[in-house]
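Engineer: Structure of the sequence below:
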Amino acid sequence: MKPLTRKEGPGREYFRLDVTKLASGADLRLGLHVVTGAKPGPTLGILTTVHGDETMALIAVRDLLNSLDVATLSGRVAAIPVANPLAVSVFNRQTPEQHGKTDLHEVFPGNQDGNLTQRMASVITANLLDHVDALIDIHCGGLGGRLQSRTDLDASAPSDVYEASLRLCRAFNTSFLHANNLTGTAARYCNGRGIPTANPEIGGVYLGPQAEAAYVAEAVAGLQSIMASLGMIATNPRPEKKQLLFGVKSRFEVNPSVGGFLQSNFSTPPDLGRRIEKGTKLGEVIDLYSLEVIEELLATVTGYLFFSRYSGVVDAGTKAFALAEEATSTWL
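Structural biologist: As a prediction, the model looks like this:
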């Protein structure tokens, strides 16, 4: 019997979900945390580390679960903090396996007879996604020092699901809302079942104690605000602030076309959200051997910076900066 099909009383439980046995002889399992309240209500699903180098969010989930009072909680929270343990163990975005699609963010609902990535997706689908009334799939900047600050929803969702997802995104309360292409994601699968979703992209890894603590607190507050909007906890959602909604056609990335050392001009958390004029120098790439500047990265449109990168080694095509174009985006 699947854990979320059981009718349990109030309390907190932890389940190990079997996926398969690895060539090493180790058992591949996923951990599922379930906190059930004393009052009836919806089931909120939470996923983190779908990408194995995006680990900050699992600490936010830990703090959220520890904050819940089952006596006053309506409904239940079901969370898989480590969605891809194989990728987490090597601090890599994708699953370290021999063949097939290895990005867990692209293979939902998975395949129980597929490769390791597809099998993990299948277990997540059967044990979490098929049982939730709303889903939050949290991401952050990962390996290489990328900073993030936005919440995504699937632009192709049916209109009623899109509007419900937009309400979740607004409740999480980032300054930027991105109607994105979420093909193959847990969100796309849930939206197809009529379930609203929000995909926050917030913070990063190895940020230092002050910035990390601030981003973790922000993520916890966003999750609590979503729970309040769903009537699960007896507090008010965070007051909606001015938020910029932009689609895929309004997203302009500025990435290096050559490898080298990126000297970033926008590498601190306060830089996210800044209005950037077209032509602004975002950074430059220095050749690692000649030590000469070999490329300047310039803003291609006037807009708002919603992800950036710390200074460091990059290759051609490394994600560096992204702007939401002001002229084609909408303030809510």
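Engineer: switch to C-alpha atoms for all contacts and neighbour counts from now on
Structural biologist: Fine.
Engineer: show me what contacts Met56?
Structural biologist: 140, 203-205, 212, 216 (C-alpha atoms under 8 Å, 6 or more residues apart in numbering).
Engineer: do you know how far it is from Asn84?
Structural biologist: Counting by C-alpha to C-alpha, to the nearest Å, the gap from Met56 to Asn84 is 14 Å.
Engineer: Equivalent analysis for Phe176, please.
Structural biologist: Phe176 is 27 Å from Asn84, by C-alpha to C-alpha.
Engineer: got it, and Leu166?
Structural biologist: Leu166 is 27 Å from Asn84, by C-alpha to C-alpha.
Engineer: Between these two, tell me which one has more neighbours.
Structural biologist: Between Leu166 and Asn84, counted using other C-alpha atoms under 10 Å, Asn84 has the larger neighbour count: 28 against 23.
Engineer: residue closest to the middle of the chain?
Structural biologist: His139 (2.1 Å; C-alpha atoms, centre = their mean).
Engineer: Count the residues that sit near Leu17.
Structural biologist: With neighbours defined by other C-alpha under 10 Å, the count for Leu17 comes to 17.
Engineer: tell me the contacts of it?
Structural biologist: Leu17 touches 29-32, 123, counting by C-alpha under 8 Å, 6+ apart.
Engineer: Surely Phe246 touches Phe306?
Structural biologist: No. With contact defined as C-alpha atoms under 8 Å, Phe246 does not count as touching Phe306 (10.8 Å).
Engineer: Now the common contact residues for those two.
Structural biologist: 176, 324.
Engineer: quick one, which of those two is more surrounded?
Structural biologist: Counting neighbours by other C-alpha under 10 Å for Phe246 and for Phe306 shows that Phe306 has the greater number, 26 against 22.
Engineer: Can you tell me what sits against the helix or strand harbouring the more buried one?
Structural biologist: Phe306 belongs to strand 303-309 when assigned by DSSP states H and E. Strand 303-309 has contacts (C-alpha under 8 Å, 6+ apart) with 144-150, 176, 264, 266-267, 271-278, 319-327.
Engineer: next structured bit after it?
Structural biologist: Strand 303-309 is succeeded, C-terminally, by strand 312-314 (DSSP H and E).
Engineer: Name the residues of that next one that are buried.
Structural biologist: Using 16 or more other C-alpha atoms under 10 Å as the test for burial, strand 312-314 gives 313-314.
Engineer: Separate out the buried members of the contacts of strand 303-309.
Structural biologist: So, by 16+ other C-alpha under 10 Å, the buried ones in those are 144-150, 176, 264, 266-267, 271-273, 275-276, 319-326.
Engineer: circling back: state the distance from the residue nearest to the centre of the chain to Val258.
Structural biologist: 27 Å.
Engineer: To compare against the first, here's the next sequence to fold:
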Amino acid sequence: MAAPRRAPLTIGGQEVLPGRKASIELPVATLPTGSSFSLPLSVVHGARPGPTVWLSGAIHGDELNGVEIIRLVLRELRARNLAGTVIAAPVVNVFGFITASRYLPDRRDLNRSFPGSRRGSLASRLAHLFMTEVVDRADVGIDLHTGSHHRSNLPQIRCATDDPTTMALARSFAAPITMHAALRDGSLRAACVKRGIPILLYEAGEAHRFDEFAIDAGVAGVLRVLAQLEMRADGDPAPATRLVEASSWVRARRSGLFRLTTTLGARVARGDELGAIADAHGQSRGRVQAPFEGIVIGVTRNPQVSQGDALVHVADVGSAPSRRRLAADPRH
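Structural biologist: Take a look at the predicted model:
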């Protein structure tokens, strides 16, 4: 007996047949000029049944690595060989992307606006559209980000490490670091967790820049997750990921010019020098030291710092419970 034919997928009023790819525009709003504004999607509707996975990039409009990761992943996918469906939104915050801004025109952070509302602000309406047309159709999500505000991150997955389903996906993604991260009100991840949808948040590189290492790790990770879900043929075996339960940002004790002397991925011991802060006249210099044994997973790229600024993000790989304090990107 022949296998039952897979049904088409209808999204945004457009039908996508099994074994086909399609580009879809979801209307969002009308600009003051009278032009329309849409959320672009790429849909790969596999010929065979399977789960649905969404990929999202540029929820913050200045975070470009996710856009490139999705472009390269889509280039690898063949709908006729795919089991299930991939719904990709390379640029969710189109307004911010066009203006090279993290935010929407009203200065709202889209990643503090989920699950959104059909009658709310522009950010709320965009969040609602993404939830109803993309997230609610999916079984798993992968949200792609970079560091913000002149910060660069070592490739890492942030997720609920206490959830077995999510951890299985994180291990298959196999970023160098997998970090337990608390939920932020209004974030896409928090909205998905409330709906019972497993989600991985990938952090790698910095805003406004392509980072080839971050992009390569992201592409390989997404493809491994699709293989783990049996949506495509197995690829390379997943390398080990380092599970981190806590981390801390080392902050500036004084204002001045910061010279970084460590690197992303460096293993450090307590007291190791991470950099130094000096004034513009060279009259004073203060060492910045690692607070505990760990791995450098984030750094500032801006030498000009003020007292209290986040300088170096260190993942805690020690065992002392008094040190266990989660400290995600201050702006994510």
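Engineer: residue ranges of the helices in the stretch 1-150 of the first structure, please?
Structural biologist: Counting by DSSP state H, counting those that start in this stretch, the stretch 1-150 of the first structure has helices at residues 56-67, 85-89, 116-127.
Engineer: Mean neighbour count, those: which tops it?
Structural biologist: helix 116-127 (a mean of 23; mean count of other C-alpha atoms under 10 Å).
Engineer: mean per-residue distance, that one to the second structure?
Structural biologist: Mean deviation of helix 116-127 of the first structure relative to the second structure after superposition (mean C-alpha distance after the TM-score superposition for the first structure): 1.3 Å.
Engineer: Number of residues surrounding Arg20 of the second structure?
Structural biologist: Going by other C-alpha under 10 Å, the residues that sit close to Arg20 of the second structure add up to 16.
Engineer: Enumerate every residue touching the corresponding residue of the first structure for it.
Structural biologist: Aligned counterpart of Arg20 of the second structure in the first structure: Gly11 (TM-score structural alignment). For Gly11 of the first structure, the contact set (C-alpha under 8 Å, 6+ apart) comprises 35-37, 70.
Engineer: now swap in Met232 of the first structure and tell me
Structural biologist: So Met232 of the first structure contacts 41-42, 73-75 (C-alpha under 8 Å, 6+ apart).
Engineer: Could you look up the SS state of it?
Structural biologist: Secondary structure, DSSP: H, G, I helix; E, B strand; the rest coil: Met232 of the first structure is coil.
Engineer: What lines up with it in the second structure?
Structural biologist: Here Met232 of the first structure is matched to Met231 in the second structure, going by TM-score structural alignment.
Engineer: how near is its match to Ala89 of the second structure?
Structural biologist: Met231 of the second structure sits 19 Å away from Ala89 of the second structure, going by C-alpha to C-alpha.
Engineer: Okay, now stretch 247-258 of the first structure: how far is its last residue from its first?
Structural biologist: 28 Å.
Engineer: follow-up on the earlier one: out of the contacts of Gly11 of the first structure, which comes closest to Gly25 of the first structure?
Structural biologist: Val35 (31.7 Å; C-alpha to C-alpha).
Engineer: Next up, the contacts around that closest one.
Structural biologist: 10-13, 65, 68, 70, 76-78.
Engineer: Give me the nearest residue to Asp236 of the second structure, chain neighbours excluded.
Structural biologist: Arg224 (7.7 Å; C-alpha to C-alpha, 6 or more residues apart in numbering).
Engineer: helix/strand/coil for the one you found?
Structural biologist: helix.
Engineer: Next one: it from Phe173 of the second structure, what distance?
Structural biologist: In terms of C-alpha to C-alpha, Arg224 of the second structure sits 6 Å off from Phe173 of the second structure.
Engineer: out of the two, which sits in the busier spot?
Structural biologist: Phe173 (30 against 26).
Engineer: Isn't the more buried one up against Val225?
Structural biologist: Yes. With contact defined as C-alpha under 8 Å, Phe173 of the second structure reaches Val225; the gap is 5.5 Å.
Engineer: number of nearby residues for the residue mapped onto Gln112 of the first structure from the second structure?
Structural biologist: Aligned by TM-score structural alignment, Gln112 of the first structure pairs with Arg118 of the second structure. For Arg118 of the second structure, the count of nearby residues is 14 (other C-alpha under 10 Å).
Engineer: now swap in Val254 of the first structure and tell me
Structural biologist: When neighbours are counted by other C-alpha under 10 Å, Val254 of the first structure registers 19.
Engineer: Tell me the counterpart of it in the second structure.
Structural biologist: So, by TM-score structural alignment, Val254 of the first structure is matched to Val250.
Engineer: next one: Lys21 of the first structure
Structural biologist: Match for Lys21 of the first structure (TM-score structural alignment): Thr30.
Engineer: pretty sure that match contacts Leu122?
Structural biologist: No. Applying C-alpha under 8 Å, one finds Thr30 of the second structure not in contact with Leu122, separated by 10.5 Å.
Engineer: if we can go back for a sec, who wins for most neighbours among the contacts of Met56 of the first structure?
Structural biologist: Among these, the one with the most neighbours (other C-alpha under 10 Å) is Gly203, at 30 neighbours.
Engineer: Can you show me the strands along the stretch 1-150 of the second structure?
Structural biologist: Secondary structure of the stretch 1-150 of the second structure (DSSP state E, counting those that start in this stretch): strands located at 9-11, 14-16, 20-30, 36-45, 48-56, 83-89, 140-147.
Engineer: And those strands: which comes nearest Thr99 of the second structure?
Structural biologist: strand 36-45 (14.0 Å).
Engineer: after superposition, how close is the closest one to the first structure?
Structural biologist: For strand 36-45 of the second structure, the mean deviation from the first structure after alignment is 1.3 Å (mean C-alpha distance after the TM-score superposition for the first structure).
Engineer: same check, this time on stretch 21-28 of the second structure
Structural biologist: Mean for stretch 21-28 of the second structure is 1.2 Å (mean C-alpha distance after the TM-score superposition for the first structure).
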